[in-house]
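Colleague: Make a model of this:
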Amino acid sequence: MATDTLSVTFAALADPTRRAILARLAQGPATVKELSSPFAMSGPAVSKHLRVLERAGLIARGREAQWRPCTLEAAPLKAVAEWAATYRRFWDESHDRLDDYLRRLQGREDDDGHRA
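Modeller: All right, here's what the predicted structure looks like:
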């Protein structure tokens, strides 16, 4: 059974270490050593996280002489944002209903905060 791209992206984003790596790469390219420095884990463990991100299409690994930079690939994140945006109408309507309810409650109180 084939897994859809959105599911692969969400699976990659599910781990806080991978999200931290993506946040670092949003600042610009970095080597594996630079990416692993904030974490108390082995180089191979960080490399496993990078492979997951690479399979999800969230990063690309390059080669420049001895330097092997990783870069952020934002296209899958755009797909996540578009998917989440489909629920924005629901949240906006829920917040509007809550605002209406709070206004009704406030309208029932007088200036001293007592119910009218």
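
Colleague: switch to C-alpha atoms for all contacts and neighbour counts from now on
Modeller: Will do.

Colleague: Tell me where the chain has strands.
Modeller: 59-61, 70-72 (DSSP state E).

Colleague: and V52, what does it touch?
Modeller: Applying C-alpha atoms under 8 Å, 6 or more residues apart in numbering, we find V52 in contact with A12.

Colleague: Let's see this one next, to set against the first:
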Amino acid sequence: MFFVGVFGIQDKTKEIHREQNVICPVCGSYDSYQLFKTYTYFHFFFIPLWKWNYRFFIKTRCCNRFCQIDQEIGTRIEKGETVIVSDSDLHCPGTGELNACQRCGAQLEPDYNYCPQCGNHLNNWP
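Modeller: Okay, here's the model as predicted:
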């Protein structure tokens, strides 16, 4: 008899919520973001048995950046509560160090004059 062990550990990401008409915590644009939940799980024959390492992230639409959100707030939003997320609840790595192209959303160094992804001229930045 041939047996294939179908078990393992994987990460999973799923979208929890979309928020419209908010100010981006990274670039300050008036746009929207998505809330994602990521976790690690152990599965046996494609059935998840244990889940751990829960984390919540928002992805901004305007600049395509990810910011981690506190687990307590993410859980409340997942349950359907209306929660106002402030900038102090977000942890955005690299905020202020990199800019984003307004046309394609690529992350750019502050001294770039042109976007290397789409060629957009970036002379309007301070």
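
Colleague: Overlay the chains and give the TM-score.
Modeller: The TM-score (TM-score structural alignment, normalised by the length of structure 1) is 0.22; 49 aligned residues with a C-alpha RMSD of 4.7 Å.

Colleague: out of the strands of structure 1, deepest packed?
Modeller: For these, ranked by mean neighbour count under the definition mean count of other C-alpha atoms under 10 Å, the leader is strand 70-72 at a mean of 22.

Colleague: one step back: closest one to L25 of structure 1 among the strands of structure 1?
Modeller: When those are ranked by distance to L25 of structure 1, counting by C-alpha to C-alpha, first place goes to strand 70-72 at 5.5 Å.

Colleague: longest single helix anywhere in structure 1?
Modeller: In structure 1, with assignment by DSSP state H, the single longest helix is helix 88-107.

Colleague: Packing partners of it?
Modeller: For helix 88-107 of structure 1, not one helix or strand is in contact under the criterion 3 or more C-alpha pairs under 8 Å, 6 or more residues apart in numbering; DSSP states H and E.

Colleague: about what we covered before: tabulate the strands of structure 1 (CSV), appending distance to A20 of structure 1.
Modeller: What follows is these, written out as CSV (distance: least, C-alpha to C-alpha, whole Å):
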stretch, distance to A20 of structure 1
strand 59-61, 13
strand 70-72, 12
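
Colleague: which stretch among those comes nearest A23 of structure 1?
Modeller: Evaluated with C-alpha to C-alpha, the strands of structure 1 place strand 70-72 nearest to A23 of structure 1, the distance being 8.9 Å.

Colleague: if I read this right, Y33 of structure 2 contacts K59, doesn't it?
Modeller: Yes - assessed by C-alpha atoms under 8 Å, Y33 of structure 2 is found in contact with K59 at 5.4 Å.

Colleague: quick one, which of those two is more surrounded?
Modeller: A side-by-side neighbour count of Y33 of structure 2 and K59, using other C-alpha atoms under 10 Å, places Y33 first with 23 against 18.

Colleague: What count of nearby residues applies to N21 of structure 2?
Modeller: Other residues within reach of N21 of structure 2 by the criterion other C-alpha under 10 Å amount to 10.

Colleague: which residues touch it?
Modeller: Applying C-alpha under 8 Å, 6+ apart to N21 of structure 2 gives the contacts Y30, D31, S32.

Colleague: of these, buried ones?
Modeller: The neighbour-count test (16 or more other C-alpha atoms under 10 Å) marks S32 as buried among those.

Colleague: Now name the helix or strand holding Q68 of structure 2.
Modeller: Q68 of structure 2 is located in strand 66-69, with elements delineated by DSSP states H and E.
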